[in-house]
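Visitor: Predicted model and sequence follow; I will ask about them next.
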Amino acid sequence: MSQNWQQPQQPQPPQQPGGYGYPQGQPQQPQFGGPQQPQFAGGFPPPAPPVGRPGNPALAVLAAVVAAFVGGLLYAFLLSAFADTDGQEPKVTQFAYAGVVVGALVGFVIAKLGGRNPALWVVGAVLAFAAVFFGELYGYAMIASDYVSNLADKYGNAGNIDLPSANDYFFDHFSDLFDGWKEDSDALTYIFMALSPVAAVSTAYRLSNR
């Protein structure tokens, strides 16, 4: 008995898995897990600028000490140059701007080398005050030496005695020099001295904030 011959079925191509919303035959887009990274667009604020210019505190203090010493010497020479030592008693002329210049010099060095550091401004103020105080006392030592030298020349005894120098008065007779300066000082002297640290802080602040 013969069997009916059946035509073999053609193999069907495998269907691509599809999901809702995806057409047949197109693979799904891969979904990667994890939160998406933020895109840095224009909506984000720019980074904050640095607080101040970096500096070298040790170098700034060392340079400020040198500036204070030099400023104190200049202050002393100015005080001695404008003093009248030819009369019966020496007369000293005070200058307010001299202390301001010394303070500004110290403040400039502190700000230029130390950057924006308020602690260094305080150090500069102390050094400026010390410079003016040193200039006052050493200036009085120079005035005393000039006054004694003028008296010796007036009475013709300059070649017979050993006249003390400004260093002798400052180092060997500092206590007497300080007492004489304190008796001769008045309110204006202390006000002029106070202008020096104010000028130091003001100069350092303005220069650091440029």
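Guide: It's in.

Visitor: only C-alpha atoms for contact and neighbour calcs from this point on.
Guide: Will do.

Visitor: how about the helices in this structure?
Guide: Along the chain, counting by DSSP state H, helices occupy 57-81, 96-114, 118-155, 166-167, 174-184, 187-208.

Visitor: Okay, one more to line up with it:
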Amino acid sequence: MSQSAPPPQPQPGPVDGNPYAQQPGAVPPPMAPPAPRKDNIALGLVAALGAAVVAAAIYGVVIGLTKHEIGWAAVGVGFVIGVAAGKLGGRNPALAVVSPILALGSVYIGQLVGEAMIGADAVNRSFSEIFFQHFDVVQEAWKADADPLTFVFFAIAAWAAFSGAKKAAA
């Protein structure tokens, strides 16, 4: 008398021929921590400089169109520069120092662009003629219009750039 063998039982093993596939009932391994960010000061500086140029132009156009200095826009200029530096440059402390300097320059150039736009409208000349050929007159007009609040906005823009660089790098 012959006895038949019991039917084969499924053996745990590779799923679909993949020896690394998850087995039924297995606990997945913990996820690896993200790779640490490397500081890239050159990229951070280029990003901050580009943001400073664009922000100065936009800020100047806003001043020229509204014929008013808008303080919160100066804060935005500083913050954008700081965030650009921190996001792309990482935690390098030099970026937190350079960002406020770029923000001060950007706000100043933006205010000069606004003054030139206002002056060009007043004397019926082109912006480029006023800004490039009569830059000394534009600076004198800026000095005449500057008040203590102007310098408060400079300080706040620098602080926003510093804090933006720190927060974005974290």
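Guide: Structure received. Values in this document were obtained by computation on a predicted structure and should not be read as measured data.

Visitor: so who does the residue positioned nearest the centre of the second structure touch?
Guide: The residue lying closest to the centre of the second structure (CA atoms, centre = their mean) is residue 84, at 2.3 Å. Residue 84 of the second structure is in contact with 44, 47-48, 51, 165, 168, counting by CA atoms under 8 Å, 6 or more residues apart in numbering.

Visitor: Trace it over to the first structure, please.
Guide: By TM-score structural alignment, residue 84 of the second structure lines up with residue 109 in the first structure.

Visitor: Ok, residue 104 of the second structure next?
Guide: With TM-score structural alignment as the criterion, residue 104 of the second structure matches residue 129.

Visitor: Counting neighbours, what do you get for the closest residue to residue 111 of the second structure other than its chain neighbours?
Guide: Among residues not flanking residue 111 of the second structure along the chain, residue 60 sits closest, at 5.5 Å (CA to CA, 6 or more residues apart in numbering). Neighbour count of residue 60 of the second structure, defined by other CA atoms under 10 Å: 26.

Visitor: Residue 60 of the second structure maps to what in the first structure?
Guide: So, by TM-score structural alignment, residue 60 of the second structure is matched to residue 76.

Visitor: right, and its match touches residue 133 too?
Guide: No: using CA atoms under 8 Å, residue 76 of the first structure makes no contact with residue 133, being 9.6 Å away.

Visitor: any idea how far the match of residue 84 of the second structure lies from residue 181 of the first structure?
Guide: With the distance defined as CA to CA, to the nearest Å, residue 109 of the first structure ends up 29 Å from residue 181 of the first structure.

Visitor: List buried residues within the contacts of residue 84 of the second structure.
Guide: Buried members of the contacts of residue 84 of the second structure, counted by 16 or more other CA atoms under 10 Å: 44, 47-48, 51, 165, 168.

Visitor: what's the burial count for whatever residue of the first structure lines up with residue 132 of the second structure?
Guide: Alignment note: residue 132 of the second structure maps to residue 171 in the first structure; criterion TM-score structural alignment. By the criterion of other CA under 10 Å, residue 171 of the first structure has 12 neighbours.

Visitor: Likewise for residue 117 of the second structure?
Guide: Residue 117 of the second structure, neighbours per other CA under 10 Å, totals 25.

Visitor: so what's it closest to, chain neighbours aside?
Guide: Using CA to CA, 6+ apart, the nearest residue to residue 117 of the second structure is residue 64, at 5.0 Å.

Visitor: any idea how far the one you found lies from residue 39 of the second structure?
Guide: Residue 64 of the second structure is 38 Å from residue 39 of the second structure, by CA to CA.

Visitor: Those two: who's more crowded?
Guide: residue 64 (23 against 16).

Visitor: ok, the more buried one to residue 157 of the second structure distance?
Guide: Taken as CA to CA, the span from residue 64 of the second structure to residue 157 of the second structure is 19 Å.
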